[in-house]
Every structure is written in structure tokens, then in C-alpha cells.
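Asker: The following block contains a protein sequence and its predicted model.
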Amino acid sequence: MTFADIISLYSIYAIWILMAINIILSIGGFIYYHRVKQTDGHCPLEEYPMVSIMVPAHNESIVIQRTVAALLNFDYPHDKYEIIVINDNSSDDSAEVLRKIQDKNPDRRLIVINTDSVAGGKGKSNALNIGFSVAEGSVIAIYDADNTPEPGALRLLVENLMSDDKIGAVIGKFRTRNRNATLLTRFVNIETLAYQCMNQAGRFFFFKLCTIPGTNFVMRRSIVEEIGGWDPKALSEDTEISFRIYRMGYYIKMMPLAVTWEQEPHLLSIWFKQRTRWAKGNIYVLLKNFKYIFDKSGGRMRFDVFYYLLVYILMLSSLIFSDIIFVSGILGFVHVFLSGFSTTLWVMAIMVFVLNVMITLAVEENEFSLQSAFLVLIMLFSYSKLWVAVVVNAIIKSISDAIFKREVKWDKTVRYVETAGNGKGNT
């Protein structure tokens, strides 16, 4: 057996291990979705707590009006929630847009905090800490500036949070509002449903684990106070604070009936910057929490750390090695003696991958189709390769930042004006 054979087999087995994990999580997620859909998801309360909805926003004038309108339209008791928009060192007309919204809604508690380059402009975590300093709610809700949550989302999240003292946070589901804009947004839509939503549901079903997605979630104010707010060094502040909630002994619940719609990057350059920031943030969180894998005090969080390590180590290495072997074989530099065996396993892996994703799409209205199956197949040979480039770029940037002691910078996702033909109404 040659070295090329060994590397090829490693790649195949690594992919199958990850696929087996995803299949198991998808099965759990499918069961959990089915159970939730048998109910309306509500846990009515005798008295609803005060909620502070915080929206960090930097140069978001294109989308912020639509977002605030959706937040004002919640069916949650209007006297029981406030909206705090942190207009974080924006250079566009966000301040004027928000002022006009305030003028049109004088009877609603809509607070706008306009920061400058001294106090603000340092990323989402810093903006959230600023907003939290004026928040009055016993429950904190977070929404990104491009979100349009459905009217019942907040009530569902809060009711489920208050239903059990062991729950530290409750997350909802987020959908791609502009899924029909480009081929890229179609890929993102499938990825979101199959891996971020379904896998989250499966992890909760089996392990009472969910990672906060950064938007459309609620958490207890007491938790934020106890942990001292958001880590300003964390680019993935959602993952970082999730791990701290786990270590406190709480668990995070998913309520898939609480839905928000968000604008995803429609251009590759914007997507690449966003995903590089996410990957850099996750690398930071992994390094920060790696020690807890061997520490019982880490509790169930240890599974999540291990899960992230598998994704970033096994998937990254297997995809890189398989591509190297494939290209080298075509160029005649190496010869894989087990090529027939490995080819069979690869073909089987591709078939199982497509089948697994299609099963997860089956739970969503208008998502299961032959077109979707074709897109999933294309994703495997394009989108996954882009993910490798993103992670490699994030690793290089993280190492470079550490060597040269650069301050962590937040690369904001650029928004665009959506047309009537690419919104959620056409899903």
C-alpha cells in the first residue's frame, strides 16, 4: 500500500465518519421537528416578562427600516418589550432613518444609541455590551439588522425560555429571505436548512445542545450579568457565549416554529469575507475552550468542542487530501492502487450525502424537488471547495494576527436592496 493509498483511505474514512454523525443528527432533528409540529410550540405564561430586543447595526440603512418594522409587529404584549438599536459608528444615513421611525412610533419604546469611533465601531460584541448597559428587560433578545422575524417568533422564544429554569437560552430558526437572488443564495439556503437548522435540532434532541446562531434568540439577563457580557475579542460571539452558558449548567433549546428571515450574501466576495470572519471566530472559541475537553466541569459543552474539532480537522484535511490525490493522479504524479475500492466508497458517499440533505429539506414547504437534488450535487463539488478556501484563509489570518499582535477587526456583511423577485414570498 502506497502513501497515496493511505491518504486516500484516510480521506474516505474521515468523510464517512462525518457523514455518519450528520445522518444521526439529521434523524434526531427530523424526529424533533415532527414532535414540535404536532404542537403549536406555545407554553402560555400567566405573566410575560419584560424583554429588551437589541439590534447591533453598522451602516444598515438599506435594511434597518424593514427590520424595525418587523420587530414592532410582534404579537408580544407591546408594553412588555423595548427595542434597542445600536447604530454603531455608521457613516451612512442610518441615524436619520431610525429617527424617522421613532417619530412615526411615539407610543412605542424604541431606543436608538448612536455611537462614535471612540465608543463604537469595534464589532458586534462591543455593540451588544453598549446596548445591554441601557436594557431594562429580564430577558434579552438579539436580532441582526437584516432580519424580518415572523410576528409570533418572540412570544414562542420567551415562553419556551420561561418554561424551565434549566434553560439558559432559546434559539429559533432562520431562513434565507433572498434565496432566489443568485445561485450562491440557493446554496446558502440549502446549507442553512440542512446543517444549521436540522443539525441544531438533532443536537438538541440527543444532547440538549444548541449553539446560539447570533440572531433570533432569547436568553436570561442574569446570565449576561454573571458572565460579564459579550467577549469583545470574539468574532463568533454567538458560539463563544453558548459555550459559557453550557459551563454554567444551563442548556440551550431550539424552537423551530419561531422563524426569522434574513438577507444572505448574494455575491461570492461578500460571502467569503463573512464566512472567513465566522471561521476565525470559531477558531478563537475552539482554542479558548479546548482545555475543557478533558475537564468534567465543561459538562455537555465538551461534546460541542469535540464536534467542532471534528468538522475543522477531519473535514478540512480529508477534502484537501482527496483533492491533492485527485489532481496528482490526473497529472500522473501518483497512482492509487486501491482506486477501484476508493471510487466505490466515494460514489456511495456522494449518494448518501445527497439523500441525507434531501431528507432534511423534505420537512420544509416547497424545498424538496429534483432541482434541489441537482443543486445539492453541485454544492458538493463547488460550495464545499469554497469552504476549504475559507477555513484555510481564516487559519492563515488567525496565525498572522497572533504573530503581529493585530487587533481583531469586524468585517461587516455588506447589504443590498432586494427586489420583489428574490424575497421569501417566492420560496
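Answerer: Right, received. Where do you want to start?
Asker: all contacts plus neighbour counts: C-alpha atoms, from now on.
Answerer: OK.
Asker: Buried residues of the helix ranked longest in the chain, list them for me.
Answerer: For the chain, the helix reaching the highest residue count under DSSP state H is reported as helix 3-37. Of the residues in helix 3-37, 4-5, 7-16, 18-19, 22-30, 32-33 count as buried by neighbour count, 16 or more other Cα atoms under 10 Å.
Asker: Show me the contact partners of the helix or strand hosting residue 190.
Answerer: Assignment of secondary structure by DSSP states H and E places residue 190 within helix 183-191. With contacts defined as Cα atoms under 8 Å, 6 or more residues apart in numbering, helix 183-191 is touched by 175-176, 178-180, 264-268, 361, 375-376, 379, 383.
Asker: Could you do stretch 21-36 as well?
Answerer: For stretch 21-36, the surrounding residues in contact (Cα under 8 Å, 6+ apart) are 198-206, 255-257, 356, 360, 363.
Asker: Go again with 7 Å.
Answerer: Where contact means Cα atoms under 7 Å, 6 or more residues apart in numbering, the residues beyond stretch 21-36 that reach it are 198-199, 201-203, 205-206, 356, 360.
Asker: From what I see, residue 256 and residue 172 are in contact.
Answerer: Yes: Residue 256 lies in contact with residue 172 (Cα atoms under 7 Å); the separation is 5.2 Å.
Asker: Identify the residue nearest residue 220 in space, chain neighbours excluded?
Answerer: Nearest-residue entry for residue 220: residue 139, 4.9 Å, with adjacent residues in sequence omitted and distances by Cα to Cα, 6 or more residues apart in numbering.
Asker: how close does the one you found sit to residue 73?
Answerer: Going from residue 139 to residue 73 by Cα to Cα, to the nearest Å gives 18 Å.
Asker: Ok, residue 234 next?
Answerer: Between residue 234 and residue 73 the computed distance is 31 Å (Cα to Cα).
Asker: Look at the two and report which has more neighbours.
Answerer: The residue with the greater number of neighbours, taking residue 234 and residue 73 and applying other Cα atoms under 10 Å, is residue 234; the counts read 26 against 15.
Asker: check contacts around that one.
Answerer: In this structure, residue 234 makes contact with 240, 281, 284, judged by Cα under 7 Å, 6+ apart.
Asker: Tell me the secondary structure of it, please.
Answerer: For residue 234, the secondary-structure state derived from DSSP: H, G, I helix; E, B strand; the rest coil is coil.
Asker: And here is the other one:
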Amino acid sequence: MTTSIHRTGSRRLTDGLESAAATLLPEGICRTFRVMPYASQDGEVLVAAADADDEITLQVVSERIDAPVVLVRHTANEIVAAIDETYPPVEDELETVEERRTRVQMAQMLTRSGLITNEQLQDAMLQHARSGDALGEILVANSAISEDILVAALSEIHQMQRVGLRDFTPDMEVARRLPEPIAQRHQVLPVADADGTLLVAVQRPMDAELLEEVEEAVQQPVRQLLANRVDLDELIQKVHGDHYSELATSFLMENAPEISAHKVFSTGQKVVGIGFLVLVAVFMVVSPMNTLIALVGLASAIYLVVSVYKFRLTLRALGTHLEIEATPEEIAALDERTLPIYTILVPLYKEGNIVKRLVRDMNALDYPRTRLDVKLLCEEDDVETIDMIKSMELPPHFHCVVVPDSLPKTKPKACNFGLQVARGKYCVIFDAEDRPDPDQLKKAIIAFRQTADNVACVQGKLNHFNQDQNLLTAWFANEYSMHFELVLPAMGAAEQPIPLGGTSNHFKTSILRELGAWDPFNVTEDADLGIRLHREGYRTAMIDSTTLEEANSSVPNWIRQRSRWNKGYYQTWLVHMRNPIGLIAKIGLKDFISFNLTMGSAYVLLMNPIFWSLTTLFVFTQASFIQALFPGLVFYVASAMLFVGNFVFIYLNLAGSLQRGEFGITRTALLSPLYWGLMSWAAWKGFLQLFTNPFYWEKTEHGLDEEEVH
């Protein structure tokens, strides 16, 4: 393709627009670069340009029009009028005169000083054309310039004084004059009082409306000082950290104690539990064999019902796609100017070794970086991870959030703390080792737009990137495929209460705050939150997007993780079964049964070793008392449990991997009864901890090198 620059064409824009030519360039390109294709002449496309000599403009236009291009000089007013005719303007989406002046000055200042290259400027301008975000913010997000350089440039353009906050010790009385919600929402913080004028640090110059709001809140005149956004963010956390920590720990406990796990057993549950044990003891004295037969029969029946329930869910989902799907065309059609800020909460603890990989994977997301709000949640005593994050000098869409050291030291408490400083309309949790599909955030937004208003959460699917590492990781991947490809989609389609996965659950931030977010005392906070959402009339939908995690390849590490999950399932069941009648009234009998068969299934794992021991002992000893435990109907129920239960467990693991197309690990599902043994081991460990250390968070080690995985 040949291109040329021409200043005086024989045909002018004022002669009229040819409809076929007018839409050759998208609106964002036209408005950003002040260009407008208006006619075809002698095999060339005539494009009106305010600056026909600009090389970047020529390159951008010629790369997007499949014909030789001639730039024809026109006035900016003529071009804007033609653009408005072709693309009727939406007032809130238009760049203001002041914003454009700042953008042009910024570009000139940075290029003339050699701080950015023409290539970096062109890339940033194209991103601005798509998203409408400020040029300086885009350059910082792309690491083309530092935050300090941007602040210096804005200071020069707006003739505003700067203030350094890196080693600043705030006067708390002054710093807290501005109410926390305003300080956090607008990133504004008072730093000094100078003879009745309050000096406030701001990340970007405030407009007249915001300045008036701040002055009204503090009841005195205000002068703005530009500050580094990262330093200001950390200072606001320091000033209001105690408040955030209190909310993160006690909000749910104080506002809805009946559904908080801060008490393991309610008084009623203690009375019922002790009463049941006493009753069993009495019957054991009066008629020991009949009592044992009754207990075996009851356990067998529960076991059988749970197995049939999961089998039924699987059959409904098998061979179908019950998740919400977003087509490539729908994703491409999203207007980036309308995309909201999206908060990503990433809890970290002793994981400094994988921070670089985490940053790489977050930056790989197909979402404007200027609209990302990534909160790296670090515990105060995890100095190694905090130092690693700070040493990387990350762009400001990454925020290091330091959670004050207090009990309980759990992931949900850290997430609650992060939620206090979240800026996004939507938020999602990712773990440090997660690798979400690049378009997952956009798929979640499409899902929220397509579903009913009461859908407060959309859950992505989880699986593993190291499933081929060993037998344990293959079993783990089989289980995840079953759970996220079959069981949860079927539950979501039936609008049943869904126990959320640990990551990739996307929320409407306002509803999450309304519910008190996560229970800091529940060690499987995601499952509990899924039930609480359902209790309040909200629903969860599944989306067809996958996040790959690192499967535990070590049995001790796996046991630590799984015992915590089971303990959290026990906690969740106990919390929501404190008032069974009230729960039925809230969610209905059908969902009540579903909840018990889902959460209560963790108790089924406790039965496995008992039945396996009885079976093994009978095989080797032919003990008559064991045979006597299974008379008539009990024997048939137990036999059905043995065959149906094991068949269902193997079938589910096979079906999940087949549904996902992971044919290489399906054969390992045939050995999954051995995996069931590990699950029972972890279940017993978690059950015992329920009495000895209920809020202890067993740390799962992550950070497997990619070379080891592949």
C-alpha cells in the first residue's frame, strides 16, 4: 500500500461526506487524531486532517484504511463538525476542551524532553482513542513513564505545587478532618493546616465540583498539592487502617452475629448434640446391637442420598453448556469507554517468590490497565513479600495493601480489608498463582449485563495447569473438572445455593459490601458467602471462562489445604443450621435440601474409614457381629451405597474430565477411590480442628516453577 501527504486536494470536506468513506475509521481514532475520511478519488481515500504533516497520524490512518491515503489539511472545527455528523456525540463520553489541552501539552512535553518515544506515544494515543482515558494515566500504566514523571508534568501544566509523602508522618487530627469515604473515594488527604487554609494532597487536580465538596466537608478553604498516587494511597491506608481493620474483623459479627462463624456451636446446637450423644449412649446400654444397626442404616441412607443427588446433577449438565457464554463478537463489540473500574483482590502470604509471575498474569488480562484496581493484600508481618512488591516499582494500578497484624489471620479478613479500599464497580478474587483467561473480566461484565439484577456474583471455572505432574495433581484436576464443569453449572442453572470457589468469583461491589462481605472466622469463606448471597435473595451464575491454578503435588500440602476446606464446610453448615426453620423460610424447602446435601456431604467423608474398616475386618475375620450389623434392608441399602457410591464417585471424575476434554487424565479417575481415602483423612483432620483450633488457617504452599510443571 502507498501513502502520501497532500495539503490541498481538489475535493474538500466541505463538499460533502461520502457515506462509504465516512465510516472507514472508528470514532475514537477520528476524535483523538482529528481526522475524517470523506471521499474516494482516483483510487485514493481523502482524509481530512488537522495536522497533515504529523507522521504518527499518517501511520495510524494508513494502517487502518485498506487503500492509499491522502491527508488533506482542514481546520479542526470542520473536522469536528464532520465527525459529529457521522457519529452523533454522547456528551459524557466526549473529551472536554481542558482535557484535550492537557493531553496535547502532555504529549508535547514528554516527546520534546525525550522521556517517551514516538512508538510509545502512538500506542498510548490509540489506547486513548479506544478507552478515552487520560494519556498520562495510560503511559504510566504501560510503564512508559513513572508516576513521579507524570506528577511533575501535571504540576507544570496546571501550575500546582507538589508534595512528597514517601517519608511523611501525618498529623492524625489534621489527616482525619476529611471524612474517610471522601478521602478514599477521591484519593484526597489533608496533610497540614496553614493559617486556616487546609493543604490537601491529591493524586490528580480536583475539578471545581469536587473541590467544593471537599471544602464543604472540612468547613475551610483548601489548597491542592499534587502527590505520587502510590505514596498517597499508602498514606490513606495508614491514617484509616485501624478503621478498616475493625470493619474487616467485626462487621459481620456485630451486625449479623447469627450468621457469623465466630462461635463454632450455638447453644441450641450444643444442647441437641449432647442430647443426641446421651440418647445414643442410653440405647447402647439398653440394646447395643439394635442401636448400632440403626446407626449403620442411617449412615448408609445418607451416603446413598448424597451420591444420587450428585449423580443427578451431573446427568443434567453432561454434554450441555449451562454456563453463560460470551462470543468473541460480543467481547470485541464492548466499548472500552463504557468499561467500569474493576478491582482485583489478590491475598498474599509468604509468596514473594511468585509476585513477578502474578504481575505478568494480571497484566495479560484483556482490560484497560487504567481501569484496573489490583489490590495486593499482604499481612503486616510478611515483610519479604511487601519488600518484593515495593522493589518492583509497579505502576499505580497495582496497590500494595498492608493488612494490620491481628486475629483471626485469615484470607477472608484480608479480603475484607482490601474491599474497604476497592474502587471498582465490580471486584474479583484471584490467588497468587492463578492464571485467568485473558478475557475473563470482559466475560463477567457481559454476564452481569445479560442476567437479572439479583445476580450478584458470577463464578468462573477453576482447573489446574500442572495436572500432568503426578497422580495427585491428576486426581485433583479430575475433581475440579467434575465440580466446575458439571456440578456447579447444574446448580447455577437450577438457581440453587452455590458454594463459591476460592477464586474467580466476580461480585457487584456494592452488594458485597451490603452483605458484610466475607466471614473472617470461616476458613472456607467462599462457600459460606455463596450461601449468604442466596439467603438474601441474590443469585450466582456460572460463566464459561477458566482460571488455571497450581494443584498441590505434595500429599502433606494437599492435606493441609483440604482439611481447611472441610473445616470450613463444617463451619458453614453449623452456622446456617442454627435455625433450620428460619433457613427454610428464607430459601425454601428445595434449596434447604440442596444446601444440606452439598454442605453436609463433608460429613459423609467421615464415614468412609468406619465402613472401610468394617469391610476389611469382615474379609479377614468373617466376624459374625459385623454380619449382624447388616440385616435385611440395612444390608441392601449398604450394598447399594457400596456400589452406587463408588460408581458415582468414579463416574463423576471421569465425566468431568471428559466434559472438559482432558482425555489424558481420565484413566486416573479409575483409581479415584484411593483419592477418596486422602479426602477422608483430610476430613477427619478438619473435623478434629473444629474442636481444637477452629479459626486456624492452614497455609498452602505455592510457587511451583514453570519449568518443573512442564
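Answerer: Looks like it came in fine. These figures come from a predicted structure and were not determined experimentally.
Asker: quick one: TM-score?
Answerer: TM-score for the superposed pair, counting by TM-score structural alignment, normalised by the length of the first structure: 0.85. Supporting figures: 407 aligned residues with a Cα RMSD of 3.0 Å.
Asker: before we move on, back to that, of the contacts of residue 234 of the first structure, which stay in contact in the second structure?
Answerer: Among the contacts of residue 234 of the first structure, those whose aligned partners also touch in the second structure, counting by both residues aligned by TM-score structural alignment, their matches' Cα atoms under 7 Å, are 281, 284.
Asker: Among the contacts of residue 234 of the first structure, which lie within helices?
Answerer: Using DSSP H, 240, 281, 284 are the members of the contacts of residue 234 of the first structure that sit in helices.
Asker: burial measure for the alignment partner in the second structure of the second one, as a count.
Answerer: Spelled out, that is residue 281 of the first structure. Aligning on TM-score structural alignment places residue 281 of the first structure opposite residue 568 in the second structure. By other Cα under 10 Å, 28 other residues sit near residue 568 of the second structure.
Asker: residues in contact with the closest residue to residue 568 of the second structure other than its chain neighbours?
Answerer: Here the nearest residue to residue 568 of the second structure in space, its sequence neighbours aside, is residue 524; by Cα to Cα, 6+ apart that works out to 4.2 Å. Residues touching residue 524 of the second structure, when contacts are defined by Cα under 7 Å, 6+ apart, comprise 565, 568-569.
Asker: for the residues you listed, which one is nearest residue 695 of the second structure?
Answerer: Of all these, residue 568 has the smallest distance to residue 695 of the second structure: 9.1 Å, by Cα to Cα.
Asker: That closest one is in contact with residue 523, isn't it?
Answerer: Yes: with contacts defined as Cα under 7 Å, residue 568 of the second structure counts as touching residue 523 at a distance of 4.8 Å.
Asker: roughly how far apart are the corresponding residue of the first structure for residue 430 of the second structure and residue 252 of the first structure?
Answerer: In the first structure, the residue paired with residue 430 of the second structure is residue 143, using TM-score structural alignment. The span separating residue 143 of the first structure from residue 252 of the first structure equals 17 Å under the rule Cα to Cα.
Asker: now residue 51 of the first structure
Answerer: Counting by Cα to Cα, the gap from residue 51 of the first structure to residue 252 of the first structure is 18 Å.
Asker: Comparing these two, which residue is more hemmed in?
Answerer: Neighbours were counted for residue 51 of the first structure and for residue 252 using other Cα under 10 Å; residue 51 has more, 26 against 23.
Asker: To which residue of the second structure is the more buried one aligned?
Answerer: When the second structure is aligned by TM-score structural alignment, the residue opposite residue 51 of the first structure is residue 342.
Asker: Pull the contacting residues for its match.
Answerer: For residue 342 of the second structure, the set of contacting residues under the criterion of Cα under 7 Å, 6+ apart consists of 371-373, 424-427.
Asker: could I get the ones in helices among the contacts of residue 234 of the first structure as JSON lines with distance to residue 413 of the first structure?
Answerer: Conversion of those to JSON lines gives the following (distance: Cα to Cα, whole Å):
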{"residue": "240", "distance to residue 413 of the first structure": "20"}
{"residue": "281", "distance to residue 413 of the first structure": "15"}
{"residue": "284", "distance to residue 413 of the first structure": "20"}
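Asker: Could you say which helix or strand holds the counterpart of residue 691 of the second structure in the first structure?
Answerer: When the first structure is aligned by TM-score structural alignment, residue 691 of the second structure is paired with residue 399. Counting by DSSP H and E, the secondary-structure element that holds residue 399 of the first structure is helix 383-403.
Asker: That helix versus helix 183-191: what angle between them?
Answerer: When axes from the mean of the first three to the mean of the last three Cα atoms, to 10 degrees is applied, the directions of helix 383-403 of the first structure and helix 183-191 differ by 90 degrees.
Asker: helices and strands around helix 383-403 of the first structure, which ones?
Answerer: If you count contacts as 3 or more Cα pairs under 7 Å, 6 or more residues apart in numbering; DSSP states H and E, helix 383-403 of the first structure packs onto helix 268-289.
Asker: which residues touch the helix it packs on?
Answerer: Where contact means Cα under 7 Å, 6+ apart, the residues beyond helix 268-289 of the first structure that reach it are 234-236, 240, 265, 305, 390-391, 393-395, 398, 411, 413-414.
Asker: Among those residues, which one sits closest to residue 99 of the first structure?
Answerer: The closest of the contacts of helix 268-289 of the first structure, once distances to residue 99 of the first structure are taken by Cα to Cα, is residue 414, at 22.1 Å.
Asker: what about the closest one, how many neighbours?
Answerer: Residues near residue 414 of the first structure, counting by other Cα under 10 Å, number 18.
Asker: helix/strand/coil for the residue positioned nearest the centre of the second structure?
Answerer: Centroid check for the second structure by Cα atoms, centre = their mean gives residue 428 as the closest residue, at 1.7 Å. The three-state label for residue 428 of the second structure, taken from three-state DSSP, comes out as strand.
Asker: List the residues that contact it.
Answerer: For residue 428 of the second structure, the residues meeting the contact criterion (Cα under 7 Å, 6+ apart) are 343-345, 504-507.
Asker: thinking residue 300 of the second structure is in contact with residue 640, fair?
Answerer: No: assessed by Cα under 7 Å, residue 300 of the second structure is found out of contact with residue 640, at 8.6 Å.
Asker: Show me the helices in the stretch 301-427 of the first structure, by range?
Answerer: Under the criterion DSSP state H, counting those that start in this stretch, the stretch 301-427 of the first structure contains helices at 301-309, 316-331, 339-361, 370-381, 383-403.
Asker: Residue 262 of the first structure maps to what in the second structure?
Answerer: Structural alignment places residue 262 of the first structure opposite residue 549 in the second structure (criterion: TM-score structural alignment).
Asker: Hmm, I typed the wrong one, I wanted residue 363 of the first structure.
Answerer: Superposed on the second structure with TM-score structural alignment, residue 363 of the first structure falls opposite residue 659.
Asker: if we can go back for a sec, now do the helix holding residue 399 of the first structure: everything it contacts.
Answerer: By Cα under 7 Å, 6+ apart, the residues outside helix 383-403 of the first structure that reach it are 272, 275-276, 279-280, 316.
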